[in-house]
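> what's the 3D shape of this:
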Amino acid sequence: MATWSQRLAELGIELPPVAAPVAAYAPAIRTGNHVYTSGQLPFVSGTLAATGKVGDEIGPEEAKQHARTCALNALAAVHGLVGIDAVVRVVKVVGFVASAEGFTGQPSVLNGASELLGEVFGEAGQHARSAVGVAELPLGAPVEVELVVEVS
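Alright, predicted model coming up:
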């Protein structure tokens, strides 16, 4: 069986550098055999990829891509702490969507993160999930994603 690092390479996915915290917290913490990531925003090369509310300034498909970016940043935080090949399975995904009034498509937006995890980890990427609509997110981001993964 290929390692997760090899799987990422097969998919042409390169993990970004760990995003610098925007406040007083760690990108990821390990306790026992679990790693918990802090909420990750859609940073690309150190810059927030978009701002605005989903269902208004940001369309659902664009937001789905930002959720994918957030998940990549969360995987980078895991990798920075324990190495991606230590992942046994993805346990939980929590996603927050800055939602315009009346927008109820949060689950579809968070599919961007969930689908990426499935591509990378296959069956080990199946997870429990919460998709929550919120009024605002840090720095005006449209989406934020955090992960809990089991590690060896």
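> going forward, measure contacts and count neighbours with C-alpha atoms only.
Fine.
> secondary structure class for residue 148?
Here residue 148 is recorded as strand under DSSP: H, G, I helix; E, B strand; the rest coil.
> Let me fix that, I meant to ask about residue 130.
Quick answer, by three-state DSSP: residue 130 is strand.
> neighbours of the closest residue in space to it that isn't next to it in sequence, just the number please.
Nearest residue to residue 130 in three dimensions, chain neighbours excluded: residue 94, at 4.8 Å (Cα to Cα, 6 or more residues apart in numbering). If you count neighbours by other Cα atoms under 10 Å, residue 94 ends up with 17.
> and if you look at residue 150?
Residue 150, neighbours per other Cα under 10 Å, totals 19.
> I'd like the distance between the closest residue in space to it that isn't next to it in sequence and residue 121.
Leaving aside its sequence neighbours, residue 150 sits nearest to residue 34 (Cα to Cα, 6+ apart; 4.5 Å). Going from residue 34 to residue 121 by Cα to Cα, to the nearest Å gives 16 Å.
> One more, please, to line up against the first structure:
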Amino acid sequence: MSAVAARLRELGLELPEVAKPVAAYVPAIRSGSHVYTSGQLPFVDGRLPEAGKVGGSVSLERAIELAEICALNAIAALGTQVDLDDVVRIVKVVGFVASAPGFTAQPAVVNGASELLGRVFGEAGTHARSAVGVAVLPLDSPVEVELIAEVR
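The predicted structure is shown next:
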């Protein structure tokens, strides 16, 4: 068993099936020593478990959980391109948060994804990041996360 697979098991996490694209793109692509994931929604068993705006119908706590699911989906997409043990570093994470008017805690939401990446990859999970508030996301998802990973 790979080290990352063992760590996922230790954390009680299982990589999901990679979500089928909802438009004309691929879930992840490798270019040289980097893998870029497409934006990952918090799909669970092929469906979006919650829709709406964070700070409105979706609580901050639930949005953080959804960001974790997005990150787990991004790890699964990353794993379609390389063995996860070949990840040198998660370089950059971009999190998009569908925000109700006046909601300004986007960084707290995206911490869900960032902290999960740190638990899974350790020091290699430390990354640069953007947390962006938006009016709406595909399928009315509350959160979307993409990442860039350096790989061997």
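> for the second structure, longest strand please?
Determined from DSSP state E, the single longest strand within the second structure is strand 87-98.
> which outside residues touch the helix or strand just after that strand?
Next helix or strand after strand 87-98 of the second structure toward the C-terminus (DSSP states H and E): helix 106-121. Helix 106-121 of the second structure has contacts (Cα atoms under 8 Å, 6 or more residues apart in numbering) with 4, 7-8, 11, 60-61, 63-72, 90, 93, 95-97, 99, 124-127, 131-133, 145.
> Just the ones of these in strands?
Per DSSP E, the contacts of helix 106-121 of the second structure map to strands at 90, 93, 95-97, 131-133, 145.
> Which residues belonging to the lengthiest helix in the second structure are considered buried?
The longest helix of the second structure (DSSP state H) is helix 60-78. Of the residues in helix 60-78 of the second structure, 60, 63-78 count as buried by neighbour count, 16 or more other Cα atoms under 10 Å.
> Contacts for stretch 72-86 of the second structure next, please.
Contacts of stretch 72-86 of the second structure (Cα under 8 Å, 6+ apart): 2-4, 15-19, 27-30, 35-43, 116, 145-147, 149, 151-152.
> Just the buried subset of those, written out for PyMOL, thanks.
Command for PyMOL, covering only those of these found buried under the criterion 16+ other Cα under 10 Å:
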select buried, resi 4+15+16+18+19+27+28+29+30+35+36+37+38+39+40+41+42+43+116+145+146+147+149+151
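> For residue 109 of the first structure, see how far away the residue nearest to residue 130 of the first structure is.
Residue 94 of the first structure is 12 Å from residue 109 of the first structure, by Cα to Cα.
> Residue 43 of the first structure too?
17 Å.
> Thought residue 19 was touching residue 46 of the second structure, still the case?
Yes: with contact defined as Cα atoms under 8 Å, residue 46 of the second structure counts as touching residue 19 (6.5 Å).
> Can you tell me which residue is spatially central in the second structure?
The centre of the second structure sits closest to residue 71, judged by Cα atoms, centre = their mean, with a distance of 2.4 Å.
> quick one on the thing from earlier: can you name the residues of the first structure that the longest helix of the second structure overlays?
Mapped onto the first structure using TM-score structural alignment, helix 60-78 of the second structure covers residues 60-78.
> Mean deviation, that stretch versus the second structure?
Taking mean Cα distance after the TM-score superposition for the first structure, the mean distance separating stretch 60-78 of the first structure from the aligned residues in the second structure is 0.3 Å.
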